[in-house]
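Enquirer: Here is my input, please return the structure:
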Amino acid sequence: MHDVVVIGAGLAGLRCAGLLATHGLDVAVIEAADAVGGRQRTDIVDGFRLDRGFQVLNPAYPALRRSVDLDSLALGSFPVGVQVRTADGMAELRHPVRHPLSILASVRSGLVTPQDAVALARWAAPALVLPLSRLAQYDLPLRDGWDAAGLRGPLRTAVLEPFLAGVLAEGRGETSNAFARLLVRYFALGRPGLPAQGIAAVPEQLAAHARADGAVMHLGRGVERISAAGSDIEVGVIDGDPLRAARVVVAVGPDAVADLTGLPAPETNGLQTWWFATAEPPIGSALLAVDGRGRGRGPVVNTVVMTHTVPSYAPAGRHLIAATCLLPHGAAAADETDVRRHLGEIWGTDVSTWELIRRDDIVDALPAQPAPLDPARSPRHAERVYVAGDHRDTASIQGALASGERAARTLLLDAGIRGTRG
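Expert: Alright, predicted model coming up:
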């Protein structure tokens, strides 16, 4: 008999479990996969570190700074900017405040007109001073938000649209304008990067903290149901004995939450990531690259030489290139021929000799965030049953961690537990 069973060892579940264990509760975490992390997993394949899809970690996320020792992750940081394939070659746009000497080059690229620069500032500035709740008061789709700000030129069509398509996992501009502004704020304040040991280092650290405070992890054990058992909750374990607890937190991904709770399945957006290896990188820059020549050119929404930022992602003498495509529900996935053709156009080089290491199709990569943006949902689901996950907050690492914190606070309040321990 446990005080709490947390179902799911993703970021939300691990953060929740760690906080509950810190307060002296008997906590068991049960996870169907063979390791913690949920969608934040890293595999070693032929000496390469492959995250489950292209990931970035933004140290500007407040919940991340509260949860994780960032220094111990040995983060490699991507440059704050983007390189854009145009009809005339490759142009670079960098953060104008951090790289003021790049402003002239940005203007000469033809991608930043004075009108666009003013419109972008008009669109983004409120996010630097207003909380998300204020930004979402009069929310609308991102495309309409850009229209209202007067952002219609090449900075939008050649840079922001392809860049944010990979971030939001959709390219139609249907995502909440408030949420997109929030993400741009985090990009402006932080330097996204990756841990030297891969994105899995984040959940592994959360799990280590939770274990140190007494939480027990049960991996490789799926859950088929939760049900009331007198004054307790019974968690039915597939091919195993059930667990009993006074309270249960359901912290599974958007693909599984409906089966355990009866809640409507959250809408999701999908992403596909291709991992290629080569001895010679196509370029010396670590900037993320997008195709700014207009829609319909090819399936790749962004590509980057990972090893220019995190050399530990490849064996010595080798480089790792990631290429990300959208993976719409009900639509055909991109094939290797089209991906290679498009990569060759973006990088301006022959990619036929690149070795394909793996392709990741993440159907439920991110919860959809259409306008108007829903406020963070209460974790209370039923008596003594709570729900956590980025689908209950914002579609990000920040949202997952914040949702786990909210579930823990609510459970402790309901249990009448105050203070730092017990």
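
Enquirer: all contacts plus neighbour counts: C-alpha atoms, from now on.
Expert: Fine.

Enquirer: Output the longest helix belonging to this protein.
Expert: helix 397-414 (DSSP state H).

Enquirer: packing partners for that helix?
Expert: In terms of contacts (3 or more CA pairs under 8 Å, 6 or more residues apart in numbering; DSSP states H and E), helix 397-414 is packed against helix 11-22, helix 62-67, strand 385-387.

Enquirer: how far is the first one from where the chain is centred?
Expert: For helix 11-22, the gap between its own C-alpha mean and the chain's C-alpha mean amounts to 19 Å (CA atoms, centre = their mean, to the nearest Å).

Enquirer: go on, the second one?
Expert: Relative to the chain's own centre, helix 62-67 is displaced by 15 Å; criterion: CA atoms, centre = their mean.

Enquirer: Would you mark the buried spots in it?
Expert: Along helix 62-67, the positions that meet the burial threshold by neighbour count (16 or more other CA atoms under 10 Å) are 63-64, 67.

Enquirer: among the helices and strands packed on helix 397-414, which is the most enclosed?
Expert: helix 11-22 (a mean of 30; mean count of other CA atoms under 10 Å).

Enquirer: In a markdown table, list the buried residues of helix 62-67 along with distance to residue 283.
Expert: Output for those, formatted as a markdown table (distance: CA to CA, whole Å):
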| residue | distance to residue 283 |
| --- | --- |
| 63 | 35 |
| 64 | 32 |
| 67 | 36 |
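
Enquirer: re earlier: tilt between the longest helix of the chain and helix 11-22?
Expert: Between the axis of helix 397-414 and that of helix 11-22 there is an angle of 40 degrees, by axes from the mean of the first three to the mean of the last three CA atoms, to 10 degrees.

Enquirer: How about residues contacting helix 397-414?
Expert: 11-17, 19-20, 57, 61-64, 67, 249, 251, 376, 379-380, 386-394, 418 (CA atoms under 8 Å, 6 or more residues apart in numbering).

Enquirer: here's the other one to compare against:
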Amino acid sequence: MNKQDNKIHIIGAGISGLIAATVLEQHGFSPVVIEATDRVGGRVKTDIINGHQLDHGFQVLLTEYPAAQKYLDYESLELQHFLPGASIFKNGKQETIGDPLRDASLLFSTLIASIGTFSDKLKILKLNTRLKKKTIEQIFNDKEQSTFSYLTDFGFSTKMINDFFKPFFSGIFLENKLDTSSRMFEFVYKMFGEGSAALPKDGIEEIPKQLLHQLTSTTVKYNTAVSAIEDGKILLADGQEIESDFIIIATEASYFIQNLKNQALEWQSCDTIYFEVEHRTIEKPLIGLIPEKNALINNIFYHTSLKTTLNNGKELLSVTVVNNQELSKDKLIAQVQKELTELCGITSSTFIKHYSIPKSLPKLNDLQYEISPSETRLTQTIFLAGDVQLNGSLNAAMIAGEKAALGVLENLQGVFK
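Expert: Next up, the predicted model:
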């Protein structure tokens, strides 16, 4: 039997689906990817509006992600790196803190900042040292507790948690109580500490575009919605039926599998709003944090503080809102502009685009780093991928896609020896 005769379909052309296709191609197969939208990327997309690159939500690549290092060519992505720190807007003041061991320019501002106590700053060094020694495997084998209780147990002051950890990690976890697993906190903190946060010069969508361009024998069917999946069969929304030997679902499977309908995932949501402004209040490529308890804004970032391929001469500002308090779009934008003026000193902002992202990150318990190929198998011929299998991260999406493809290959071993 010829490998090309095997009908292998991947549902979803997000990061996980593209990695699954990559692994299948590496083993001589030619999968077909079925994608509901007009392009690859899933939740990782960039729009061009008003001469600016607008990512769908404020997203970054952590360069230390092992799977990203394995599958991406960082050099051709032309990664632009953030500084390892943050600017915090509080009580009418802006203070910058960061890791002076990784960037000496942050030393003085960090030492004099009133964010946290001197003891807190020593504890950050202690935490850095602890997580450098701890392997990823050890992190995900450790007991789980909330990030908030982890930080409290570590001895950080309430002030430090409220002024830095809450706004910073709420913007990553997309929930503002720090209920997210301590495993995820340690993993993300370790990745930040050992690498850097970065964005491709052309925007976050360059990541899935690169993965797509590396594929040579995969077919992608765009604008093709799937309504149901059974063993050996894919039903499309237009009534067509596709026969398939193996199916990898690289998106939320409960939509398509009848007996999974009652297992639909819960998701964290967020809003990202883009504005054009005349001047930057944060000169360096640092994220801006808003620790104000009742503020809508969680964080701000000037995308033009990094080199971008497109730039119309104006500064581009993104605002992330973790809890929109169920405000209408117009009220949300107006309140955010008011807060930008009152909390950040940004007096003139022109609205460009609002992204409401109801499914930003999956809410998961018992977070895992790895999964075996056999564990991705749902039925004899259906396999599951996507970050929903492990933890909400680009790294997890890649690993899950790889393992699902290897699960299919394990099933085919008897045929191709």
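
Enquirer: need the contact list for residue 166 of structure 2.
Expert: Residue 166 of structure 2 is in contact with 176-178, 291, counting by CA under 8 Å, 6+ apart.

Enquirer: Buried subset of those residues as a PyMOL selection?
Expert: Selection of buried members from the contacts of residue 166 of structure 2 for PyMOL, criterion 16+ other CA under 10 Å:
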select buried, resi 176+178+291
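
Enquirer: Quick check: the two most widely separated of the contacts of residue 166 of structure 2?
Expert: 178 and 291 (13.4 Å; CA to CA).

Enquirer: Am I right that residue 343 of structure 1 is in contact with residue 301?
Expert: No - between residue 343 of structure 1 and residue 301 there is no contact under CA atoms under 8 Å: 10.1 Å.

Enquirer: Mutual contacts of those two, please.
Expert: Here residue 343 of structure 1 and residue 301 have residue 323 as joint contacts, going by CA under 8 Å, 6+ apart.

Enquirer: can you list contacts of the strand ranked longest in structure 2?
Expert: Longest strand in structure 2 by number of residues (criterion: DSSP state E): strand 349-362. The contact list for strand 349-362 of structure 2 (CA under 8 Å, 6+ apart) reads 43, 49-50, 56-57, 173-174, 265-278, 329, 333, 337, 388, 391-392.

Enquirer: The counterpart of residue 410 of structure 1 in structure 2: neighbour count?
Expert: In structure 2, residue 410 of structure 1 lines up with residue 407, judged by TM-score structural alignment. Using other CA atoms under 10 Å, residue 407 of structure 2 is surrounded by 22 other residues.

Enquirer: can you check residue 143 of structure 1 too?
Expert: Burial measure for residue 143 of structure 1: 19 neighbouring residues, criterion other CA under 10 Å.

Enquirer: quick one: which helix or strand includes it?
Expert: helix 142-149 (DSSP states H and E).

Enquirer: May I see the buried residues of that helix?
Expert: 142-146, 149.

Enquirer: who does it touch, helix- and strand-wise?
Expert: helix 114-129, helix 177-189.

Enquirer: List the buried residues of the first one.
Expert: Using 16+ other CA under 10 Å as the test for burial, helix 114-129 of structure 1 gives 116-117, 119-120, 123-124, 126-127.

Enquirer: any idea how far residue 64 of structure 1 is from residue 310 of structure 1?
Expert: Taking CA to CA, to the nearest Å as the measure, residue 310 of structure 1 falls 20 Å from residue 64 of structure 1.

Enquirer: swap that for residue 6 of structure 1, sorry
Expert: Distance from residue 6 of structure 1 to residue 64 of structure 1, by CA to CA: 20 Å.

Enquirer: that older thread, put together TSV for the helices and strands packed on helix 397-414 of structure 1, with distance to residue 328 of structure 1 on each row.
Expert: TSV is the format used below for those (distance: least, CA to CA, whole Å):
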stretch	distance to residue 328 of structure 1
helix 11-22	25
helix 62-67	29
strand 385-387	26
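
Enquirer: So which of the ones you listed is nearest residue 211 of structure 1?
Expert: Among those, helix 11-22 sits nearest to residue 211 of structure 1 (CA to CA), with 7.7 Å.

Enquirer: Average offset of the closest one relative to structure 2?
Expert: Here the mean offset of helix 11-22 of structure 1 against structure 2 after fitting is 0.7 Å, by mean CA distance after the TM-score superposition for structure 1.

Enquirer: Cool, thanks, signing off.
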